[in-house]
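A.B. asks: Structure for the following, please:
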Amino acid sequence: MVRPHTLTPIFKSTLVGSLLVLTASVAFAQDHFDPKGNAPSQFTIEFQNEMRKSLPFDDERDFEESRRGLIATPDYKQILTEDGSVAWDMESYEFLLKGDQFDTIHPSLQRQAILNMNYGLYEILEGQIYQVRGFDLSNISFIKGDTGWIIFDPLASKETAAAALKLVNDTVGERPVKAVIYSHSHADHYGGVRGVISDEDVADGVQVIAPSGFMEHAVSENVYAGNVMNRRLFFQYGVLLPRGPEGHVDQSIGKNISSGTTGLIEPTRYISDDFEEMTIDGVKVVFQNTPGTEAPAEMNTYFPDLKAFWAAENITGTIHNIYTLRGALVRDALSWSKHINKALYSFGQDAEVMFASHSWPRWGNERIQEVMRSQRDTYANLNNGVLNLANKGVTVNEVHNVYEVPESLQNQWSARSYHGSVEHNSRAVINRYLGYWDANPTTLIPLSPKDSAPLYVEMMGGAAPILAKGQELYNDGMYLQATEILNKLVYAEPQNQDAKDMLADAFEQIGYQKESPSVRNSFLAAAYELRNGLPQGASIETTGPDTIKAMPTSMWLDFLAIRLNSEKAADMDFSINLHMPDRDEQIVVEMSNATLTHIVGYNDDDATLSVEINRSDLEKVMTGEERLLDLIKDGTAKSTGDTSVLDQLASVLDQFDLGFELMPGTGAQDLTEEANAFAQPALANTNGG
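C.D. replies: I've put the predicted structure just below:
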């Protein structure tokens, strides 16, 4: 296959919705980062041109609003950790601001990516509300109280949050932090808390406020499938993709995830009512609980005296994920719509500014109501329209090719799906109500792909005709059709590099054409791994020890049970009493039938082993700092009975590795360091929801 790496510049009239004036655009601006990479095909170029004609690029209000109120821009573009590594780098995305229009990027996505280049301190409401944007995947907001700052959502990393606090203090005047509000239970909304307050500050009276259920969901949402979720994040967030027009360009709700130090300080107060009023440092606030929207625990906030509405991550510059591609429980689009509607009628009638934990604010009541209604209606129509089709017999494997967002919503930027996509969100709605089965018995007990693929390859006459047909489909711009047959060949012959390369070529063109960066990244990242394999040393940021220490003991034991290799444990039979006097907690752990179970609040008089250890000391085992047997030997923990069962249990616990294959033939790698047997692996990265 011909793989050109540069094309002649193509002149355009404007750079769609950009801050810049465009004189010429470049379809393929530089050598591809991957030697096997391709330029956008003529079919992709034609698709992008059609999108430029069909979308409402003359509506530039988002650009006007995103620029409004800028009062300080730092003289640096990188934020470093204490050891000098880069925690945040906006400079790497400046190719987006040079006036080029890239045919490797969906024009709507390029518009969103430029909007997310805002970087600095913004005054949202004069003398009252400030926001730092472009320092992390999320925004951090500062409300001026009588004596100090009330901070909403302290970013994902300590380093980025500390830099943001310094910027606002240096610009507006230094003030102490009086309260921190976590809008919801995803890591990019609490992970940087130790950059703005400490445990000592909390002991001295600084409030930490969160919606009811915050701690439970901040810890639990991604424990049990954490390893696989982190691996899938390689695709959704394009972890291995360099930043550039053929690689990573944006993450829809922000540029990317920071890679600094994450932490967690437990809230001092929870908001449990549907609506709850309180005054914080002289500022009157009304919290609205919105469980089951973008996060299991989430809340909006209204400032009645300021006529300002904080929309958390419920209303941002994109339609969000109903199903997030890294993996999570499917969300409720109808409930999401109803919570927005309740906010619209409770606060939206009077609000004059709406700001959120991602994207940019909107000003003026008419504009606020327009955006609230467009997002309310998009989530509602997604739920209702998909179920309308399902009730007519359209299945989970068809609906993404049938359901369409109403045209009036397609023509509103606030209703475009960047973080989510119409394709995967529509399938999620059916999955939520009906599950994965399409009611065809053939798909009820399907063969594994590696078992079914050889049947297809044999019937198609082997690799040669499949490659020939795949090339023909690719040449005709029929990329999805090409993937249908090439994927079978790759599963049947995982070491067939020609097949993997051709499948990667089709993935690449599909990725270039996708509006959602999560979908774009998934296709481009899969193409990269098909061509090159998974490199050694690849990694992803995960939650820190604060989150592991916050885990209930029961959840830690649940994950030990998930790690249990049943084949190895086939002949084991024992029970352990675990007593934690500092929490007055008693648990029985039982091994039987190659299964590990436990029950809280009981004691087994005939237990094989009884261990007494303070939960504060057990946390050192959970984080891998200490071994349980060593704590028993040095007297930190006390035991009676047969301690050899701890060695037995340790011997049958699998250690999950991050480097397993997502696409066949890409080569598993050992990416996870060995840890103490009972150490809890880092939890899944929940940044961005």
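A.B. asks: CA only for contacts and neighbour counts going forward, please
C.D. replies: OK.
A.B. asks: Report how many residues lie close to Ala492.
C.D. replies: Counted with other Cα atoms under 10 Å, the neighbours of Ala492 add up to 23.
A.B. asks: Now do the strands in the stretch 251-400 of the chain.
C.D. replies: If DSSP state E, counting those that start in this stretch is used as the criterion, the strands of the stretch 251-400 of the chain fall at 269-271, 275-280, 283-289, 299-303, 308-310, 353-355, 362-363.
A.B. asks: what helices or strands is the second one leaning on?
C.D. replies: Meaning strand 275-280. strand 283-289 (3 or more Cα pairs under 8 Å, 6 or more residues apart in numbering; DSSP states H and E).
A.B. asks: Not counting the strand it packs on itself, show me its contacts.
C.D. replies: Applying Cα atoms under 8 Å, 6 or more residues apart in numbering, the set of residues contacting strand 283-289 from outside is 145-146, 211, 271-279, 297-305, 343.
A.B. asks: Next, the structure of the following sequence, for comparison with the previous one:
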Amino acid sequence: MKNLLANLTATAVIAASASVALSQEASHFDPKGKPPSQETIAIIEALRGSLPFEDERDFEEARKGFIAKPDFTQIMAEKGNVAWDIGSYDFLLQGEDFDTIHPSLQRQAVLNMSYGLYEVMPDRIYQVRGFDLANFTVVKGDTGWIVFDPLTAKETAAAALKLVNDTLGERPVTGVVYSHSHADHFGGVRGVVAEDDVREGLVPIIAPVGFMDHAVAENVYAGNAMNRRLFYQYGVLLPRSPFGHVDQSIGKNTAAGNLGLIAPTVVIEDDIKELTVDGVRMVFQNTPGTEAPAEMNTYFPDFKAFWAAENITGTIHNIYTLRGALVRDALEWSRQINAALYLFGQDAEVMFASHSWPRWGNERIQEVMRAQRDTYANLNNGVLHLANQGVTINEMHNEYSVPESLQQQWSARSYHGSVEHNSRAVINRYLGYWDANPATLIPLSPSESAPLFVEMMGGAGPIMARGQDLYDSGKYKLAQEILNKLVYAEPENQEAKDLLADVFEQIGYQQESPSVRNSFLAGAYELRNGIPSGASPKSSGPDMVRAMDTYLWLDFLGVRLDSAKAGDRSFTINMITPDNGEKFVIELSNGTLTNLQGYLADDPDLTMVLNRSDLEPVMMGMATIEDQIAAGKVALAGDTGIIDELKAMLVQFDLGFEILPGTGEQDLTPEANAFQQPEPADTSGG
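C.D. replies: Predicted structure coming up:
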């Protein structure tokens, strides 16, 4: 593998800024951090000898078509912070094999160091890679650029478009396509097009059916928990280092800039729909229920070019996303790839996507499409094959395995997903979380059961001694079983937390999936250091709140309601927003806040009339409801004291809640107006 990485680095095609390499002997970023154990090194060495590193086609494809890279590696955000820094991963380009990184993951991490402008099809299709988690893709029309998936942030998208124009000649943006409803595929739209041009019909924005619903709704109800869990899946607190964050499988990381949203003006509702934009003929294939609830592929029949969105990339994706999301349908995903194979794959000569690198030549395209089709189908069918023989959700990840023929194909390796958590997701989709053992149906919480386990094991002393023995002998999963119990029983036992952190770290080093690696390493970091204060990442911008349906805002007020504070109080509110013709009946009863759109109560306790445009500043925290009342923008009739009562019943969720015991809650969320809607969670990467 070392020769392969050195060869890639020597091409200077996938190069970033010249920074000091981090060698194997480099210091760990955490004073309590440990190097890879001999057991971990042995596993890493065995993997280097068992994977098909002789297949270098992905590297050839990642290099192909390189045109130019900018003279910078950082992109600054409008607020003054660094929005993007590809140079922080330069340690991956020094040709060194790290024993702290699964060799397959290190290979993927190097492939994702592509940085600059690439030609996909001469004088027609180009990509800027390495400016964000996703690729910035432009298709040359008769008069301008059609942009596919304008990245996460305004700043990175603007920088990518500037590189295109500076290198290829300046052209206006004549269309934008959102392939799906995750933030890294639409959030940078304000960096490429002005909203006025969209409203005036000068620039169409095209998206799949259901896009606006899912772009927001998927991330609202559990948004605070999802953003906290993002600390683990995306390693938010981990430095970029061979001991920490090295990759995010479909790209390096997500940009930390200004996330926006402009609503689409053209919605693709049919399963197959052909449109011509700026002289470019495109055939859209709706693929709902795959990588996103709203997603579509695109075929360019005149170019024999297939855009696979995020349905076919350089990895097997998440069926279950660790930050949290509804479980996806692996079988439907496979079906949609199969449909694309027969609709477009028989003729396509280039396949490109919103992540990873293109594939050229029909034989290669069909090879990758079939490998991914079969992997998702086998995941679904193989798990259910075992489930129907009694294998449970708590055993499945240790029983299901990908067929050997697929394991030897790089395009079928699980980086964004993992075989372990995806296999459990499939059984959860069909059978739920219960393994059918009554003892696990209504179990004690870990903090309640752990003291009994610790008592029966003879207390902390024997557990620590045995845990250390298991750690020293490389039996990390056995060690975590008993040490996890001790930490739950004794959250203030720092010695126990440190040893459990050592165990998590070694398990993390061994993982192929960066999401799983990051989760173990993030857990180790917090066990050792607690949750750092001020570590709150920005999740989204005001456009996302503005785009929320009113019922979503009301639904989330119901989530925020503290039933104990509500007690037996009951009231009914009619709310009318004349400018958009909406009306709602809102009821508090039985400690529960409900709403129903399209209805009004005959005898409400309070009636509120305000335009939706005047409600939005309240939702975004730019004004309070009292401000709008004082400004004469709200008409009230009835018991106005209900507003203060409701405010007192609402809880503001804080991002800094504990995941692991004894890591210390932190106040990471600024105080907000009572009716302010927290920003939806970040869905970047799916």
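A.B. asks: Which residue range of the first structure does stretch 660-678 of the second structure align onto?
C.D. replies: Correspondence between stretch 660-678 of the second structure and the first structure is established over residues 663-681, with TM-score structural alignment as the criterion.
A.B. asks: so how far is the matching stretch off the chain centroid?
C.D. replies: Distance of stretch 663-681 of the first structure from the chain centroid (Cα atoms, centre = their mean, to the nearest Å) equals 21 Å.
A.B. asks: Next, the buried residues of that stretch.
C.D. replies: 663-669, 671, 676-681 (16 or more other Cα atoms under 10 Å).
A.B. asks: I figured Ser589 of the second structure hits Asp568, correct?
C.D. replies: Yes. Contact between Ser589 of the second structure and Asp568 holds when scored by Cα atoms under 8 Å: they sit 7.1 Å apart.
A.B. asks: Who has more neighbours out of these two?
C.D. replies: Ser589 (16 against 12).
A.B. asks: The counterpart of that one in the first structure: what's it in contact with?
C.D. replies: For Ser589 of the second structure, the aligned position in the first structure is Ser592, judged by TM-score structural alignment. Ser592 of the first structure makes contacts with Met572, Asp573, Phe574, as judged by Cα under 8 Å, 6+ apart.
A.B. asks: Closest one of these to Lys638 of the first structure?
C.D. replies: Phe574 (18.5 Å; Cα to Cα).
A.B. asks: quick one on the thing from earlier: buried only: go through the contacts of Ser592 of the first structure for me.
C.D. replies: The neighbour-count test (16+ other Cα under 10 Å) applied to the contacts of Ser592 of the first structure identifies Met572, Phe574 as buried.
A.B. asks: Keep only those of the contacts of Ser592 of the first structure that are in helices.
C.D. replies: Secondary-structure check on the contacts of Ser592 of the first structure using DSSP state H: no residue lies within helices.
A.B. asks: would you list the contacts of Ser592 of the first structure in CSV and tack on distance to Gly659 of the first structure?
C.D. replies: Supplementary listing: those in CSV, determined by distance: Cα to Cα, whole Å:
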residue, distance to Gly659 of the first structure
Met572, 30
Asp573, 33
Phe574, 33
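A.B. asks: Going by distance to Glu266 of the first structure, which of the contacts of Ser592 of the first structure wins?
C.D. replies: Nearest to Glu266 of the first structure among the contacts of Ser592 of the first structure, counting by Cα to Cα, is Phe574 at 35.6 Å.
A.B. asks: Now do the contacts for that closest one.
C.D. replies: Residues touching Phe574 of the first structure, when contacts are defined by Cα under 8 Å, 6+ apart, comprise Glu590, Met591, Ser592, Ala607, Thr608, Val645.
A.B. asks: Just the ones in strands from those residues, please.
C.D. replies: Applying DSSP state E to these, the entries found in strands are Glu590, Met591, Ser592.
A.B. asks: longest helix in the first structure, by residue count?
C.D. replies: Among the elements of type helix in the first structure, defined by DSSP H, the one spanning the most residues is helix 365-390.
A.B. asks: give me the stretch of the second structure that the next helix or strand after that helix matches.
C.D. replies: Beyond helix 365-390 of the first structure on the C-terminal side, the first helix or strand identified by DSSP states H and E is helix 407-410. Aligned using TM-score structural alignment, helix 407-410 of the first structure spans residues 404-407 in the second structure.
A.B. asks: average offset between the matching stretch and the first structure?
C.D. replies: After superposition onto the first structure, the average distance of stretch 404-407 of the second structure to its aligned residues comes to 0.3 Å, using mean Cα distance after the TM-score superposition for the first structure.
A.B. asks: Now find how far off-centre that stretch is within its chain.
C.D. replies: In terms of Cα atoms, centre = their mean, the centre of stretch 404-407 of the second structure is set 27 Å apart from its chain centre.
A.B. asks: For that stretch, which outside residues touch it?
C.D. replies: In this structure, residues lying in contact with stretch 404-407 of the second structure by Cα under 8 Å, 6+ apart are Ala371, Thr375, Ala412, Arg413.
A.B. asks: Buried ones among those?
C.D. replies: Buried among those by 16+ other Cα under 10 Å: Ala371, Thr375, Ala412, Arg413.
A.B. asks: So what does Pro532 of the second structure match up with in the first structure?
C.D. replies: Under the alignment (TM-score structural alignment), Pro532 of the second structure pairs with Pro535 in the first structure.
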